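Trainee: next input, structure requested:
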Amino acid sequence: MHIQGDMIIGRQAVRGSAGALRAYNPATHAEMEPAFGTATEADLDRACRLAEQALDAYRAVPLEQRARFLETIAEQILAIGPVLIERASAESGLPTARLEGERMRTVNQLRLFAKVVRDGHFLEATLDSALPQRTPPRPDLRMRKIPLGAVAVFGASNFPLAFSVAGGDTASALAAGCPVVVKAHNAHLGTSELVGKAILAAAIECGMPEGVFSLLIGEGNQIGADLVSHPAIKAVGFTGSRSGGLALMRIANARKEPVPVYAEMSSINPFFLLPGALAANTQKLASGFVDSLTLGVGQFCTNPGLVIGLEGEAFNAFCVAAAEALQAKTAGTMLTAGIHKAYVDAVERRAGIEGVQLLARGGEQGAGCAAQAALYQCDAATFLANPALEEEIFGPASILVRCRDEAEMLAVAQHVEGQLTATIHATASDRALAGKLLPTLERKAGRILFNGFPTGVEVSHAMVHGGPFPATSDSRTTSVGATAIERFLRPVCYQDVPSELLPEELRDDNPLGLARVVDGELTITA
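Mentor: Purely as a prediction, here's the structure:
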């Protein structure tokens, strides 16, 4: 498969004519070929209108055929072969092994959603029988969930495969029965084209309606604003900065018909080290923490940017061990020049905050967009008094916060904003303090870990990758895991509808063999 500089609109590879963009190699500071044409207003409108027109045909596709479509996308992505990994590595600076793992995560989440579609539980088919003899009589009521409509998806910078063109937002929207229009991230233009053409090939092979998928390329913020503003778009999936997510939310809310924006935005992932765990595992905790912090050059939305412990010898020993481990980490290439500059500026600002001390820096900064890790420390009073210390630094930087006592640790837990994750390291001797922390952290985070590290996000049925604002724009949802499909569905109730007009999942004979709730009882029989 060769990269041509194309977008995908409906069933066609299209060369945009509004301008030209080139991808950029962050390791060498070199632009890459070919040039990519950018979308005109007419291109964007056509992609959105085709998606709108495809909705009813696509949502009527039998569940088995929809599931097979998702599996075929996975197969087509694998069929691209090493070309995909080579291009993604050149555009992102990420190593081959990391990207090979990310490709399998992308494939596996498509396969997971294929299973979700086949099971049909996401439809939540519910039947309440008519009770004509009751006073007052109850009508025949049946409910299922249907897709919201066309979904706009924004590719993320830090996961060129798993959170991009065929990432979790696209997979869950397609699984829900929603056509998708993707705005490619400008850092991954070649990677996006390769994956976009894989989805197109799968759509053609599986006989999907034209417009079920389109891929747009554009420069600046205007194309994103125009996409979210388009009346055909009924929901938005976004992973990125807080400022970017809030901007899209404002646009979506200002429309004549406001639409939901599911934005994953900002998290510093507090990491609580309780005394017993510190005393038992100082070196192991320090090395594990630094590995998690610097994984992917700190460009994970779940890297531990805030560590909280109680003052004392155990926490002092942890700080020394963490500093030594961090100093041994070499500088790594960041995803883009813009991300690198923002990281360098943020590290410098933090170093200038009164009451904050620089504890350690990683290996010397090399050529290109290489980032030197940074570790800071302060006391809890300084942290609580300075909102800037809660700001996410997107990169390998973290701050260690010393608490005088348990009350101050609990105050820090209560103080932090909404998070994707919160981690507690504890032994049996720490259970009382852990029990005090847990209710607060349940209100603060979408995922709570014990004795682990937050940077691994499993793609599964039980995973939650979401959380209260500003971690996400809607704390009721997740962008990873099977329940991500729920973002793009809404319930419809059918009252006294003739049986021949009912959808299959709500018919008395249950031809799809779905698990349903009938008169309040879970059943798979008619």
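Trainee: can we go C-alpha only for contacts and neighbour counts from here?
Mentor: Will do.
Trainee: what helix or strand is residue 266 on?
Mentor: Under the criterion of DSSP states H and E, residue 266 resides outside all helices and strands.
Trainee: pretty sure it is touching residue 301, no?
Mentor: Yes - here residue 266 lies in contact with residue 301, judged by C-alpha atoms under 8 Å, at a distance of 7.3 Å.
Trainee: how about the helices in the stretch 251-400 of the chain?
Mentor: Here the stretch 251-400 of the chain has its helices, by DSSP state H, counting those that start in this stretch, at 275-294, 313-327, 337-351, 380-385.
Trainee: give me the number of residues near residue 400?
Mentor: 25 (other C-alpha atoms under 10 Å).
Trainee: Proceed likewise with the subsequent sequence, for comparison:
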Amino acid sequence: MNTRTLDRRRSGAAASAAAAGAALLFAQASHGRRAGLMDAIGAALDDARAHLPGLAAADAGITADAALRQHDALRGWLHALSAALRRAELAALAPAPEAVRTVPLGPVAAIGPHATAYGLVGVHALAALAAGCPVLATGSAAQPGAAVLADLIGAAVAACGLPAAAFTLLPADAAGVAALLAHHALRAAISRVGAAPLPHGASLLLLAEADGCEAAFILPGALNGRAEHLGQLLLAHGGPGVLAAAVDGPGYVDLRETIVDAATDHSFAEIACAKVLAQPARAARGGRLLVRCADPAELLALAAALAPQHCASLHLGPADAALATNLLPALELTARHIHINRIGGALLPSPAGAIDAIGRFRRPVFHHPA
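Mentor: Down below sits the predicted model:
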């Protein structure tokens, strides 16, 4: 960890005050300047591609290939966010009559544990920066890769002539996080592992959607046809939390043997769906969980009971069409993005996804003439 990182490690209250002081200046940065910031961070990632994934892999105990995929996914999101901002810049030159003016929310905190260094700034935190919101990210001192990534972002902010407090790295200690969340200047918080307790009286927008987590619903046809393959993909998932739900039966036994009985550091704990439905918080604690559903009705009930998810996945075969049709409406109310027959909680970069991500950190403002 170098001097620049140490300089940014200040108390939650002091960092919030600095971010509040930078908020107006950062909010006035044009679409083009914010796109330039995304490009500068992306260029820094390109320069670090030879060494940062290896450092992140060593920090988190995952393979270098898995860390490299996360590196490239982050790079892809930076490109998508930059492109979205440049399109918005062109549109602003000739706004439509019905166009609504929007402004950044203000300082945003990114809190909670991150499985790898790349989790320090997931899609939400990058989108908040792209939207013009100062970001205060808590990071673990046990992950040197996170400090390196924070330094890359800080250097990009400086190179673009933007306020230094546009991005701040904070220690992840409980007292500091509590002070951060309680500060009057904070406008929103991103919880990396879902729901997070807010201080009494705090009025914050909380994005309680775990970016990089997976809620995988495996329907009977898919389960019977490729249980072991899906199990291997679940074991290889690098996110901070994975929940896999399936209906009990022959295919379920194969899945259980692959991900619960496996003697690895990434094996799953098994729980009956009835227990999760009785206490939904059991599914909101992170970790790796295999939920055994007694029948399709329990699978549907579980989808409705889960806390908000950024991404979920639905795995089905040809015989699962009717069940999938019934499950999708409940899953759509739970998850913002749904992957079909793909495991991987990290959302793939896309133009629509970038626009949506930025929009979550801006709000409309209306001028009313006398």
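Trainee: on that earlier part again, tell me which of the helices of the stretch 251-400 of structure 1 sits nearest to residue 47 of structure 1.
Mentor: Closest to residue 47 of structure 1 of those is helix 337-351 (C-alpha to C-alpha; 29.0 Å).
Trainee: returning to that earlier point: dump the helices of the stretch 251-400 of structure 1 into a markdown table; add distance to residue 121 of structure 1 as well.
Mentor: Compiled in a markdown table, the helices of the stretch 251-400 of structure 1 are given as follows (distance: least, C-alpha to C-alpha, whole Å):
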| stretch | distance to residue 121 of structure 1 |
| --- | --- |
| helix 275-294 | 35 |
| helix 313-327 | 46 |
| helix 337-351 | 41 |
| helix 380-385 | 45 |
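Trainee: closest to residue 152 of structure 1 out of those?
Mentor: Here helix 337-351 is closest among those (C-alpha to C-alpha), at 23.6 Å.
Trainee: read off where that closest one ends up in structure 2.
Mentor: Aligning helix 337-351 of structure 1 against structure 2 (TM-score structural alignment) gives no matching residues.
Trainee: now that helix, how far from the chain's geometric center?
Mentor: Remark: helix 337-351 of structure 1 is offset 23 Å from the chain centroid, using C-alpha atoms, centre = their mean, to the nearest Å.
Trainee: circling back to that earlier point, out of the helices of the stretch 251-400 of structure 1, which gets nearest to residue 246 of structure 1?
Mentor: So among the helices of the stretch 251-400 of structure 1, helix 337-351 is nearest, using C-alpha to C-alpha, at 18.4 Å.
Trainee: ok, residue 103 of structure 2 - contacts?
Mentor: With C-alpha atoms under 8 Å, 6 or more residues apart in numbering as the criterion, the residues that contact residue 103 of structure 2 are 27, 362-365.
Trainee: list buried residues within these.
Mentor: 27, 362 (16 or more other C-alpha atoms under 10 Å).
Trainee: out of the contacts of residue 103 of structure 2, flag the one nearest to residue 113 of structure 2.
Mentor: Nearest member of these to residue 113 of structure 2, counting by C-alpha to C-alpha, is residue 362, at 25.2 Å.
Trainee: alignment lookup: the closest one to structure 1.
Mentor: Looks like residue 362 of structure 2 aligns to residue 489 there (TM-score structural alignment).
Trainee: I'd say its match and residue 150 touch.
Mentor: No - counting by C-alpha under 8 Å, residue 489 of structure 1 does not reach residue 150; the two are 11.2 Å apart.
Trainee: all good on my end, thank you.
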